[in-house]
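> need a 3D model of the sequence below.
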Amino acid sequence: MTVHRTIENVVTSTSNLAAMARRVEHGLVKGLEIPVALLVLCEILLLFSAVVARYVFHVPLVWSDELASILFLWLAMLGSAVAFQRQEHMRMTALVTALKGDTRRFVELVSVAAALAFLVLILPASLEYAIEESYVWTPAMNIQNSWRASALPTSFALMLVFAVLRLLQSSNLRLALGAVAAIAVVFCLFWALKPVLVGLGNLNLLIFFVGGVAACVFGGVPIAFSFAIATFGYLILTTRTPPLIIVGRIDEGVSHLILLAIPLFVFLGQLIQMTGMARAMVAFLASLLGHVRGGLHYVLVAAMYLVSGISGSKAADMAAIAPVLFPEMKARGADEGDLVALLSATGAQTETIPPSIVLITVGSATGVSIAALFTGGLLPGLILAITLCFLVRWRCRNDDSSQAKRASRRQIGKLLVTALPALALPFVIRSAVIEGVATATEVSTIGIAYSVVAGLVFYRQFDWRRLKPMLVETASLSGSILLIIGAATAMAWGLTQSGFSTALAQSLSSLPGGAVTFMIVSIVIFIILGSVLEGIPAIVLFAPLLFPVAQQLGIHQVHYAMVVVLAMGIGLFAPPFGVGYYAACAITRVSPDAGMKPIVGYIVAMAIGLAVVAAVPWLSIGFL
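Have a look, this model is predicted:
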């Protein structure tokens, strides 16, 4: 009886602790959502004001970039804290989800404990970094840089608290404590082996950057933290590098002002969905092609091409198109597995369509002109679209199209008038960059202003109640992306200091076959990296290493960018590891098993298109 009562008391205490942790977390989240929403809004207004002041009134706001940079770091870091609480940081869950029961719960708790350990270790260094930055004054606004750098310890502290609260909310505290103990044991083991590790030299690269990263990624640790943990372990245990340097490298990676385009284009993608612009484009395309065999499949390819040119976010692209087309496609007898496979393929196909976030990342990491990348990305994406359409035509050759009605010219004209403001948006964005009206960072604000006006005046769809959730979602998604870039920058710096970068460049530049062999090897590398690490971390890690080699071998950097970005996209959307494929399945609510067989043909079609793009440089650089 006494034992039974003791068990009941323990269960009650655990439940009370979990409930208290949930209440504390809820309060923190509510308090955090307001500032991150305001930060996104302030960045939009600030950059749009800078464009108007410079282009319309010819009075540039000399302090605008400086203020935007300060706000941007806060946006990125607080956004990453929101993403951490929402469990929206990019991570690989294929192996974790295959586990069952307490084993799966334990592994998930270990991933939280691993992130917690890193945050505990990095927080003091980030505080020291913020204090050191107090001696630096900004040139235009003349304020201490610590106001900006304080975003790092603030974010790390918030994520640390969220990690502790998540562990406390576990239904089994024994498993949570076991997870913390397991991470503590691993840390103590590596610390005890420090004298041995120091003597291993470059073998540590395999231990930390291959074994360590792989163990973390496949164990479900968010990719940003997987990179950060491996980098921290390598530099602290095998070199004399202080943790302060790691914080500085993360700051450097996040702080490229060109990356401010990421949250702004993410918000723009949500805006075109809310205002009905995406739906209008799809309806017009369907009126043109909906009556032919496989017509809506062609509409899906074309719609993803157009929408990708607006939103810059693959998840936003798929979420905008799939709910509009899939019900009608299923009603006409289309196989849902084939549909999700084609949706995934179009996600990979449109990676080079501007304003692609991956292209922006390439420009940031390598110094290649963003305008040149935007111009060069149109034809390669079109080539892959053509190869996909050939496969669609073959697969749909026996479909019954008798139920599909041809739209009348009057209907097509009416839908065209409705879709014109939406169809014009990609051209407005690209023209603003090419004509020099706005930079690649600022141009998204023109698209946002255009979409707001179109939604209010033309489409009359603008739900003000959705504005705050959209701003918070923008901060969360952007924070998860930007923290990966920061962590990958720190990791790339660690690899550079080890001499690995130089050795890799020398070995690749000396491959037999010259540029052709190097291009083939690069395609294979980026398909694998895209599948395992997702696109952005793969680009940040390897683009600075491989682009100089490509240039040395006579390959135009824009051409090389198109090839590796498309290769990365194929890996990102290819099962069994490509997380883009599972995102497409989640958006369409189709079982991943259903699309496994159909997607093979689409991958082959895209591989043929990629081979054409790689073999014909003019497709990438002909209009530069």
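
> only C-alpha atoms for contact and neighbour calcs from this point on.
OK.

> name the helices or strands packed onto the longest helix along the chain?
For the chain, the helix that runs over the most residues, judged by DSSP state H, is helix 2-55. If you count contacts as 3 or more Cα pairs under 8 Å, 6 or more residues apart in numbering; DSSP states H and E, helix 2-55 packs onto helix 64-86, helix 151-168, helix 261-274, helix 443-453, helix 467-498.

> quick one more, to check against the first:
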Amino acid sequence: MIILICSLLLLLLLGVPVGFSLIGASLVSLIFQGTIPLEVLPQRLSLGLDSFPLLAIPLFIFAGTLMEAGGITKRLILFSEALVGHIRGSLAHVTVVSNVFMSGVSGSGVADAAATGTALIPAMVKRGYGKGFASAILAASATVGPIIPPSIPMIIFGSFAGVSIGKLFLGGVLPGLLMSSSLMIIAYFIAKKRNYEKREKASLLTVFKTFLDAFWALLMPVIIMVGIFSGYFTATESAVIAVVYSIVIGLFVYKDLKFSDLPRKILDAVLMTAGVGIIIAASAPFAWFMAFVQGPQKLLDLFQTISMSPTVILILLMVILLVLGCFLDGTAIIIITTPVVLPILTQFGIDPLHYGVILAINVMIGTITPPVGVIMYVTTGIAKTNIFHFAKEVMPFLITLILLLFIFMLVPGIVTFLPNLLIK
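I've put the predicted structure just below:
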């Protein structure tokens, strides 16, 4: 196990991409083990992707790219502005609300950040918000995307841990809404202190018109969630519905999507999926070898020497994951740690549904923390600002999200209330 971990850390420090680092660490460990045939590596790589629930990932990513091209994102932003544009720091609140609406479709924080950021960050900079603040509020808002269903991190965890993806989706609703509300409160106080703009309150007629214009976009997450929880289709099948719906609405209702756009959008989705897919496949031999050398049992024994309290163990896990989030991609964290952590959850009586949701929140926080937060790089790239300005401006939002994470951890009912109420 020491060779496996050390090999992985060395490769990551050398700048090798996460997926190839996992493959390299597994290969080195198999060679040093000596008794396991090397054919295990390609076998486990293929098995890592042999999962029906994982099919939802490329489909939700594709749906997200279609939304942007089909005019759905633009209409959601206009409706958001009609709702909250009159509050001090109007575009900051529009950013948060737009990402809440976007979260009901793509399941990817990176996709949401790219789709809304290209429209909102330049607008915020133009109105004097500052590049650092614009990129920070956009990035913080995008972390909510994979918490409010659908959610790619929850799909990955649920498929690996055997937890109902539908329940995980429901478990993220209340935390996601609390996160977005808290971000708006922090943004309001910052805007008030800096005297950021506020616009005239939209008339009820304007709100109604923008609602009608965005109606078909807003209906999409409703169809997805009702379909899943009524049992008409699975979470994976809902991703197919999302793609078909996005194409129909983009082509024939809003008419912003052209048939000529489809090949480019398919390629965009393939490229994004490939990055995730390599990590998922590469983590399979890594996790298998970790189990072979009894890594989970050794970690369990270590934790038992520290404490027998489930709360203490959960706090320790969250701190470890927050640190990992500063250096590793969230997908890799979920896949690498889940097989190791599951026996610990069982031993200490921790609800895997509760853990799965706070795990998703934890890794999303990692996407906006230096030095390797992927959403951080997306938003700073759009704003054309540097990480230092971003880090300074994102700090109030980051602290708020971390505090909420520990509240959700200590009060499981916030996560489990809706799943227990609606799914028996």
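
> that older thread, quick one, the longest helix of structure 1 and helix 443-453 angle?
Here the directions of helix 2-55 of structure 1 and helix 443-453 differ by 100 degrees (axes from the mean of the first three to the mean of the last three Cα atoms, to 10 degrees).

> tell me the counterpart of H556 of structure 1 in structure 2.
Taking TM-score structural alignment, H556 of structure 1 has D351 as its aligned residue in structure 2.

> quick one: contacts for its match?
Counting by Cα atoms under 8 Å, 6 or more residues apart in numbering, D351 of structure 2 touches L345.

> the same query, at a cut-off of 10 Å, please.
Each residue near D351 of structure 2 by Cα atoms under 10 Å, 6 or more residues apart in numbering is listed here: L345, P412, T416.

> L158 of structure 1 too?
L28, V29, L32, M77, L78, S80, A81, V82, F84, Q85, L119.

> what about the corresponding residue of structure 1 for S151 of structure 2, distance to T14 of structure 1?
The alignment partner of S151 of structure 2 in structure 1, by TM-score structural alignment, is S356. For S356 of structure 1, the distance to T14 of structure 1 equals 47 Å [Cα to Cα, to the nearest Å].

> looking at those two, which one has more neighbours?
Neighbour tally, S356 of structure 1 and T14, criterion other Cα atoms under 10 Å: the higher count belongs to S356, 25 against 18.

> about what we covered before: next, the angle from the longest helix of structure 1 to helix 64-86.
Relative orientation of helix 2-55 of structure 1 versus helix 64-86 (the same axes, to 10 degrees): 160 degrees.

> among the contacts of D351 of structure 2, which lie within helices?
In this view, these that belong to helices under DSSP H are L345, T416.

> so which residue is dead centre in structure 1?
I481 (4.7 Å; Cα atoms, centre = their mean).

> export the helices and strands packed on helix 2-55 of structure 1 to JSON lines and tack on distance to F227 of structure 1?
Shown next, in JSON lines, are those (distance: least, Cα to Cα, whole Å):
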{"stretch": "helix 64-86", "distance to F227 of structure 1": "15"}
{"stretch": "helix 151-168", "distance to F227 of structure 1": "15"}
{"stretch": "helix 261-274", "distance to F227 of structure 1": "21"}
{"stretch": "helix 443-453", "distance to F227 of structure 1": "30"}
{"stretch": "helix 467-498", "distance to F227 of structure 1": "6"}
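
> what is the nearest of the contacts of L158 of structure 1 to V600 of structure 1?
Comparing the contacts of L158 of structure 1 against V600 of structure 1 with Cα to Cα places F84 closest, at 33.9 Å.

> the residue nearest to the closest one when sequence neighbours are not counted and V110 of structure 1: what is the separation?
Spatial nearest neighbour of F84 of structure 1, excluding adjacent residues (Cα to Cα, 6 or more residues apart in numbering): M159 at 6.5 Å. The gap separating M159 of structure 1 from V110 of structure 1 is 16 Å, by Cα to Cα.

> try L477 of structure 1
Using Cα to Cα, L477 of structure 1 is found at 23 Å from V110 of structure 1.

> and these two? which has more neighbours close in?
Taking neighbours as other Cα under 10 Å, L477 of structure 1 and V110 compare with V110 leading, 26 against 23.

> correct me, but that one touches A215?
No. Contact between V110 of structure 1 and A215 fails when scored by Cα atoms under 10 Å: they sit 11.6 Å apart.

> any shared contact partners between the two?
Counting by Cα under 10 Å, 6+ apart, the contacts common to V110 of structure 1 and A215 are V221.

> and for the counterpart of L218 of structure 2 in structure 1, the neighbour number?
The equivalent of L218 of structure 2 in structure 1 is L423 (alignment by TM-score structural alignment). Per other Cα under 10 Å, the neighbour tally for L423 of structure 1 reads 20.

> mind giving me the packing neighbours of the one helix or strand L423 of structure 1 maps to?
For L423 of structure 1, the element it lies in under DSSP states H and E is helix 409-434. In this structure, helix 409-434 of structure 1 makes packing contacts with helix 277-289, helix 295-311, helix 370-376, helix 443-453, judged by 3 or more Cα pairs under 10 Å, 6 or more residues apart in numbering; DSSP states H and E.

> with respect to burial, which of these scores highest?
helix 295-311 (a mean of 26; mean count of other Cα atoms under 10 Å).

> quick check: buried residues in the very next helix or strand once past it?
Downstream of helix 295-311 of structure 1, the next assigned helix or strand under DSSP H and E is helix 314-331. Neighbour-count burial for helix 314-331 of structure 1 flags 314-322, 324-326, 329 (criterion: 16 or more other Cα atoms under 10 Å).

> for P296 of structure 2, see how far away the alignment partner in structure 2 of the residue nearest to the centre of structure 1 is.
Residue pairing (TM-score structural alignment): I481 of structure 1 is matched to V276 of structure 2. The gap separating V276 of structure 2 from P296 of structure 2 is 24 Å, by Cα to Cα.
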